[in-house]
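> For reference, the sequence and a predicted model appear below.
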Amino acid sequence: MARILIVDDAKFMRMTLTNILTAAGYEVVGEAENGNEAVHLFNTLLPDLVTMDITMPEKNGLEALREIKKVHSTAKIIMCSALGQQKVVVEAIEAGAKDFIMKPFEEDRVIEAVQRVLSYS
């Protein structure tokens, strides 16, 4: 069972993703509400996958992604973005994100992205 870290500054979004992922049989091992927490929890928990919001206080998702990838080059990170953030999504993919999912979350799309990214070796 894959272990997933959910990063989003909105508790409602973290709850939504947790419900979708646990219902699909994944284990949510932690939640972070900003980029600093995300980096710390990643280093502590070493999850199989991270869902990372782009816009967050303290350290945004792009900065956290770069910091995690610098130390853990094989980290599997899916960016979560709202409409109108396409430019940042492209930057995130270039920085090493494996996929992105749009908000509001569609259950099928979330599961499909997670399965695809976890199947990458």
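Structure's in. What do you need? Being a predicted model, the structure only gives us computed values, none of them experimental.

> okay, CA-based contacts and neighbour counts for the rest of this
OK.

> Can you tell me the element the residue nearest the centre of the chain falls in?
Nearest to the mean C-alpha position of the chain, counting by CA atoms, centre = their mean, stands Thr51 at 1.4 Å. Assigned by DSSP states H and E, Thr51 belongs to strand 49-53.

> Just the buried residues of that strand, please?
Along strand 49-53, these residues count as buried under the neighbour rule (16 or more other CA atoms under 10 Å): 49-53.

> Kindly report the same for stretch 31-46.
Buried residues in stretch 31-46, counted by 16+ other CA under 10 Å: 31-39, 41-42, 46.

> want to compare, so here's the second one:
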Amino acid sequence: MQNKILIVDDALFMRAMLKKILSEAGYTQIFEAANGVEACAVYEAEKPDAVLMDISMPEMNGIEALKSIVKEDPDAVVVMCSAVGQEAMILEAVQSGALDFIVKPFKPEQIIQAVETALGKKRGGDNT
């Protein structure tokens, strides 16, 4: 699949796991960032079709990065990933422009479903 996906997480193992899940699902253009500052830079350079972003990260958290990305690109498709117990942050993320959120720990099929749903909305294929 030619869609560009950006994975943003400060944990290397989490980025590696998400990359493996997406690669096995046929995605070939996968970019990574370790914090919100990197996420904004990679987003600007690569213009990915979808972003999977952690909330809790050093330097710039996922909410701040989301707000920055959406400010630059109101059509950005961002799915937030967070640990259980961060309901207030999830709500803030959705209010700030996140399309969806996934609670960690997650199953591989949840990631694929969230990405495919997000890409469908980006293409305008989902009118719900």
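That came through fine. Just so you know, these numbers come straight off a predicted model, no measurement behind them.

> TM between them?
Once superposed, the chains reach a TM-score of 0.97 (TM-score structural alignment, normalised by the length of structure 1), with 121 aligned residues with a CA RMSD of 0.8 Å.

> so where is the strand holding Thr51 of structure 1 in structure 2?
Under the alignment (TM-score structural alignment), strand 49-53 of structure 1 falls on residues 50-54 in structure 2.

> And the strands in structure 1?
Using DSSP state E, the strands found in structure 1 span residues 3-7, 27-32, 49-53, 77-81, 99-102.

> By how much does the second one deviate from structure 2 on average?
By mean CA distance after the TM-score superposition for structure 1, the fitted strand 27-32 of structure 1 averages 2.0 Å away from its aligned residues in structure 2.

> got it, and the shortest one?
By mean CA distance after the TM-score superposition for structure 1, the fitted strand 99-102 of structure 1 averages 0.9 Å away from its aligned residues in structure 2.

> Contacts made by that strand with the rest, please.
Judged by CA atoms under 8 Å, 6 or more residues apart in numbering, the contacts made with strand 99-102 of structure 1 from elsewhere in the structure are 77-83, 89, 93, 109-110, 113, 117.

> Quickly name whichever of those is closest to Glu27 of structure 1.
Val110 (14.5 Å; CA to CA).

> In terms of secondary structure, what does the helix of greatest length in structure 2 contact?
Determined from DSSP state H, the single longest helix within structure 2 is helix 108-123. Taking 3 or more CA pairs under 8 Å, 6 or more residues apart in numbering; DSSP states H and E as contact, the helices and strands that helix 108-123 of structure 2 lies on are helix 12-24, strand 50-54, strand 78-83, strand 100-104.

> quick one: contacts for Asp10 of structure 2?
So, once contact is read as CA under 8 Å, 6+ apart, Asp10 of structure 2 ends up touching 33-35, 54, 57-58.

> And for structure 1, the residue most distant from the center?
Outermost residue of structure 1 with respect to the C-alpha centroid, by CA atoms, centre = their mean, is Gly84; its distance is 18.2 Å.

> what about that residue, distance to Met102 of structure 1?
Going from Gly84 of structure 1 to Met102 of structure 1 by CA to CA, to the nearest Å gives 10 Å.

> and if you look at Ala38 of structure 1?
With distances taken as CA to CA, Ala38 of structure 1 is found 19 Å from Met102 of structure 1.

> on that earlier part again, quick check: of the contacts of strand 99-102 of structure 1, which lies closest to Asn19 of structure 1?
Val110 (11.3 Å).

> Leaving out sequence neighbours, find the closest residue to that closest one.
Nearest-residue entry for Val110 of structure 1: Ile101, 6.5 Å, with adjacent residues in sequence omitted and distances by CA to CA, 6 or more residues apart in numbering.

> Same check on Val78 of structure 2?
Val51 (4.6 Å).
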